[in-house]
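Enquirer: predicted model and sequence follow; I will ask about them next.
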Amino acid sequence: MNDLITKLPGQPHVNLRQFAGYIDVDENVVGRSLFYYFVEAEKDPMTQPLTIWLTGGPGCSSVGDGFGSVGPFIVTKDAHALQTIFFLGTKLLFSTIKCYSTSMSNLLFIDSPIGSGWSYSNTSSDYNNGDDSTNKILLSFMQKWYDKYPVFKSKDLYLAGSSFAGHFVLNLANALLDNNKQSKQSKFNLKGLVLGNPMLRKKLDDLARIDFFFSWEMINSSLYNEIKKECNVIDENNYFSNIKTTWRAKCKNLMYEANLAAFKTDAHNYSPQKLFDVFRAPSVENEQDLNLGKQVPKVSTEVDMCIPLRVQFYFNLPEVQKAFHGNRTNLSYRWKGCFTASFKYNEADKDLDMLPALQNLLQQSIPITIFSGDQDGIIPTMGTLQHLEKLAEELNINLTKEETWSFSNKYEFGDLLKFLTVKGGNHHVTSSRPSQAFSISKIFTINWMH
C-alpha cells in the first residue's frame, strides 16, 4: 500500500486503483531498480488477467507509453492534466466514463532496461544494456513483483509490447517458461503474447523499407535497383550467421539517399522521426508553449502527433513525480520518453534473429498475435509478413487463412499465430489507431486465447 497512488495531478475520477514505485531487482547490488506503474482492472480485478506492457526503443519508457496511447489515461492538450480513453466506432474520443484498456485486464507497465524512464542503477556499467542483461533483470523483477503482489501470480498472464519489445517480450516469455520447468514453486501462468510492429530481423527490415518506398512510388526504379544490387548481402535462409554483416559505405549512402528522396527533402531538413509515420509529418512543437499554458496538438488525419511531447512535459512536473513516487534518487537528467543521455544498448543485439525465440514459444503452444501499421517505415508490414512466412515454412505450418478484416488484412498461420495489418497505423498503432489496437487485444488476444 506504500505504492498506492492517491491521485495523479489533473486526473479525473475513476473507479480503479493505481500503484507505482520501484522494485529492487538485485539484493546483492545496492541501487539497481526498475520503476513500474500498475493499474487494476476497473471491474472485479481479482477475476481479470494481468497484462504486462513493454515498450521498445530500446530505451523508451513503458510507463510513459501508458499515458501516450495504451491507457488508462492520456495527457491533455495543455499537458497539465489527464483524460480517460473511451471508444465510439473507430474514432478516439475522450470521456471520464471508462478506461478502455482496464476494462478487460489489469495492466502492469515496466520501465526497462536500466536507464529507461525512472529506472536506475548506482552502478554506471548497468547502463550498458543488452538482450541478456535486460532479460535477467526483467525475470528478477517479475519474481519480486509477484512477491509484492502475490494474489496476481495465479492470474492468467499476457505479455504485450511494441517495436523492440519484439526482443524484450519474446525473451521474457521464454525465460518465464524455462523458470516454470526448473521451479518447484508456483508457476508463471503465461497464456499468450501480443506484439505491435515488432523488431524481429532488423537488417532485413532495413531492406524491406526500400521495398516499401518503391511500392508507394516514393523512390524511382533506378535508385531502388541500385540499392538492391549493392545491399543485397543478407541471406534470408541463413540470417543468424550473417548478422555481423556490415553494410558497405556505398550501401549505407544509398539507403540514406532513399530516405531523403522518399520524403522529398535534403540532409538539413531530414529527421529520422519521419520513418515512424511516412505519411504524417512529425510534431515540431516544443515545450515552451506548454510552459506558457498553451495547448499543443497537431492533428494529422485523426492522429495527434504531439502526444509524446506532452507526455514528456507532464512527467517532468515535480508534482507528477511526487504523486508517482518516481525519481526517488533525483536523477541528473530530465525524464524522457526515449533515449536518455546515459542510456546505451549493445548494437549487435539489435540485429539478432528473433525467429528462433518465436519458434520455441509456438512449439510450447503459446498463442501469439502480431499487428503492424501499414504506414510504418521503421519496421514495414511487408518485412514482418516475410519473417512470419519464413517461420511458418521452418515449422511446416501452412497459411490457413488470409482475409480482409474490418480495417485491413488478417493472416492465420496454423492455430497459434495470427498477423494483422492495420490500415493507417504507424509505428505506434496504439497511438495512431487505438480502437483497432484495442479490438486486436480484446478479440484476437484475450478472447481468442481463452
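Expert: Received, thanks. Residues are numbered from 1 along each chain as shown.

Enquirer: going forward, measure contacts between C-alpha atoms and count neighbours the same way
Expert: Fine.

Enquirer: what residues does stretch 181-188 touch?
Expert: Stretch 181-188 has contacts (CA atoms under 8 Å, 6 or more residues apart in numbering) with 153-154, 157, 176-177, 179-180.

Enquirer: how about a cut-off of 7 Å?
Expert: Contact with stretch 181-188 is made by 153, 176, 180, as judged by CA atoms under 7 Å, 6 or more residues apart in numbering.

Enquirer: below is an additional structure, to be compared with the one above:
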Amino acid sequence: MEKRVPMVLLLFLCLVVSSSTSSSSEGGEEGDRIRSLPGQPKVSFQQFSGYVTVDKAAGRALFYWLTEAAVPDPISKPLVIWLNGGPGCSSVAYGASEEIGPFRLNRNGSGLCLNKFSWNSNANLLFLETPAGVGFSYSNRSSDLFNAGDQTTAKDSLEFLIGWLNRFPRYKNREVYLTGESYAGHYVPQLAREIMLHNTRAKHPINLRGIMVGNAVTDNYYDNIGTVTYWWSHAMISDKTYNQLLNTCDFRAQKNSNECETAYSYAMDQEFGNIDQYNIYALPCNKSDGSSTIIRQSLRLPHRPRQMIRQISGYDPCTEKHAEVYYNRPDVQRALHANVTKIPYKWTACSDTLNRNWNDTAVSILPIYKEMIASGLRIWVFSGDVDSVVPVTATRFSLGRLKLATKIPWYPWYVKKQVGGWTEVYEGLTFATVRGAGHEVPLFKPREALQLFKSFLSGQPLPKSS
C-alpha cells in the first residue's frame, strides 16, 4: 500500500507543476507517439501516451496509454476504454501491465514480454489513469487530492474523452465500449451516464455502444450481504461469526457498531488466516519479497472504497512490485511522455492519499443500470468466483434487485472444451462467472477472459461448447 503523501510535498507539487509545461498533450497525436518502450519486444501495432488537460484553472491533467489493435486495419476495430478502481489505483499498473494489455512485466521491472491473450487482438485499448492523483495523472491544486469522489471522476473522465477524441479525430465515429473492474463498478456506469447526457446536447455525440465490468462494487447493502455470505459459504468464517455479523452489522450504515467491529475483527484476525482475499486459493506475496501484506482495514464493512487498496496476487503474486520498479524508471517515463512535471513522489500502483480522502461515493449504482438498459446499451457483468472482496454472491444479490426477465437460462460456457464459468442472459444484461478466477479475472484466467471479451464485442452469448 502506498504511503500517504506528505502535505509539504503536495504544496511543492503545486509549485513545480504550475511552472512546468503540460507535455505534448496539447498538440496532435504525433507528439504522443511511443517509439518503443525500454525492454519492449518488437510489435506491429502503434502506441501513444500522454496527457489531456481536463481543468485548465485547476491544472488537472489525466494520463492515458493507447495500444492500437494488432491487426492490419486497426481503424476497423472499436475503441475500448479500461478503468481500474480502488479508488486510486492505476489502469497502467493493473489493466495494462498484468491483465488485458499487450505486455507483461518481467520480474523486478527489467523489461516487457508479450501477452498472447491481450485484448488488443480485437480492439484498440485506451488505458486511463483517473482521477487526478492516480498514477501519472496530476493536479496543480493539492486540495483536489483531498477532495476526490465519484462525481468529479466521472466529469473529468468525460472531459478527457472529449479532449482525447479531438486529438485523435480518426476515432470520433468509432464504436466505444467502457470496461473495468472493482471500484470501476462505479466509474464505468457513471461515465456512461455522463456520456449519455453529453450526447443529448452534443453536435458530435460519442458512439457509446456498451459497458462491461468485472467483480464490480455495485450496491452497498447487497454487496455487503453477499460478501459475508461468501465468507461463510466458503468456510472462511465460523457459523458463530457469520451469525454475529448478520445480527450486529447494519450493512447500510457508514459506521459500524462496536459489536459489528468486534465480530469483523475476530473473523479477520483469527479465522481468515494468511490468505489473499482477492483470490482465496492463490499464494499471497510474501513479506520477504518486499511487498505489502494484507491489511485488515482493507475489507472494512460496509463496502467502502478503501477496501480495494492492496496488491493483487496471481500467477506471480508480486506483480505490483514489478510495476512500481518499471514505471519509476526515468527511461520508461521518457518513452511514455509521463511525469513531465516532475511530481515529487514516486509513481505507485495505488494512491493511499486519494483512497483515504474519497468524499463522494454512491450508495448504489443500480439506478444507473436502469438508465443504461432503457437506453439500449449492451451491458455485461462478470465475476471471478474465488474473489472474497467483491465476490460472485455480492454481484448476484445486487443484480437480482433489478428483477430482469430471463432470456437464456443459466448454463455453463466453455473454452477449449473446459467449463469457463456459468452465465445467464437477461433482458438488457448478460451476467457471467469465470471459474477459478480471482478479483482480476484476466490475470488469473486470461484465455477465458479473452473469450468473454470477444463474446461481449460480438453481442453473442458465450459458447455452450468448444
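Expert: Now that the structure is in, tell me what you want to look at. Keep in mind that this is a model prediction, so the values were computed, not measured.

Enquirer: if we can go back for a sec, with respect to Ala262 of the first structure, which of the contacts of stretch 181-188 of the first structure is nearest?
Expert: Leu176 (42.1 Å; CA to CA).

Enquirer: name the nearest residue to the closest one, ignoring sequence neighbours.
Expert: Excluding the flanking residues, the one nearest Leu176 of the first structure by CA to CA, 6 or more residues apart in numbering is Phe188, at 6.3 Å.

Enquirer: residue in the second structure paired with the one you found?
Expert: In the second structure, the residue matched to Phe188 of the first structure (TM-score structural alignment) is Ile206.

Enquirer: report the separation between its match and Thr179 of the second structure.
Expert: Applying CA to CA, to the nearest Å, the value for Ile206 of the second structure to Thr179 of the second structure is 16 Å.

Enquirer: who's more crowded, those two?
Expert: Neighbour count, other CA atoms under 10 Å: between Ile206 of the second structure and Thr179, Thr179 has more, with 24 against 20.

Enquirer: need the counterpart of that one in the first structure.
Expert: In the first structure, Thr179 of the second structure lands on Ala160 (TM-score structural alignment).

Enquirer: correct me if wrong: that match contacts Thr55.
Expert: No. Applying CA atoms under 7 Å as the test, Ala160 of the first structure and Thr55 come out as separate, 8.6 Å apart.

Enquirer: which bit of the second structure covers stretch 52-62 of the first structure?
Expert: Under TM-score structural alignment, stretch 52-62 of the first structure corresponds to residues 81-91 of the second structure.

Enquirer: just the terminal-to-terminal distance for that stretch.
Expert: Across stretch 81-91 of the second structure, first to last residue, CA to CA, it's 10 Å.

Enquirer: what's the answer for stretch 9-17 of the first structure, then?
Expert: End-to-end span of stretch 9-17 of the first structure (CA to CA): 15 Å.

Enquirer: start and end residues in the second structure for it, please.
Expert: With TM-score structural alignment applied, stretch 9-17 of the first structure matches the range 38-46 in the second structure.

Enquirer: how far out from the middle of the chain is that stretch?
Expert: Distance of stretch 38-46 of the second structure from its chain centroid, counting by CA atoms, centre = their mean, to the nearest Å, is 24 Å.

Enquirer: contacts for it, please.
Expert: Identification of contacts with stretch 38-46 of the second structure by CA under 7 Å, 6+ apart yields 67-70, 110-113, 331-332.

Enquirer: ok, Glu412 of the first structure - contacts?
Expert: 399-402, 418-419.

Enquirer: which of those residues are also in contact in the second structure?
Expert: Retained in the second structure: 399-401, 418-419, out of the contacts of Glu412 of the first structure (criterion both residues aligned by TM-score structural alignment, their matches' CA atoms under 7 Å).

Enquirer: out of those, which are inside helices?
Expert: Among these, no residue falls in helices (DSSP state H).

Enquirer: need the buried ones from the residues you listed selected in PyMOL.
Expert: What follows is the PyMOL syntax selecting those of those that are buried according to 16 or more other CA atoms under 10 Å:
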select buried, resi 399+418+419
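
Enquirer: ok, the residue nearest the centre of the second structure - contacts?
Expert: Residue closest to the average C-alpha location in the second structure (CA atoms, centre = their mean): Asn84, at 1.7 Å. Applying CA under 7 Å, 6+ apart, we find Asn84 of the second structure in contact with 90-91, 95, 180-182, 184.

Enquirer: give me that answer again for 6 Å
Expert: 91, 180-181, 184 (CA atoms under 6 Å, 6 or more residues apart in numbering).

Enquirer: burial count for the aligned partner of Trp335 of the first structure in the second structure?
Expert: Aligned counterpart of Trp335 of the first structure in the second structure: Trp347 (TM-score structural alignment). Using other CA under 10 Å, the number of residues around Trp347 of the second structure comes to 25.

Enquirer: check which helix or strand Phe407 of the first structure maps to.
Expert: Assigned by DSSP states H and E, Phe407 of the first structure belongs to no helix or strand.

Enquirer: scratch that, Gly57 of the first structure
Expert: Going by DSSP H and E, Gly57 of the first structure is not part of any helix or strand.

Enquirer: and the strands in the stretch 151-300 of the second structure, which stretches?
Expert: 176-181, 208-214 (DSSP state E, counting those that start in this stretch).

Enquirer: I misspoke; the intended subject was the stretch 1-150 of the second structure.
Expert: 47-55, 60-67, 79-83, 103-105, 112-114, 124-129.
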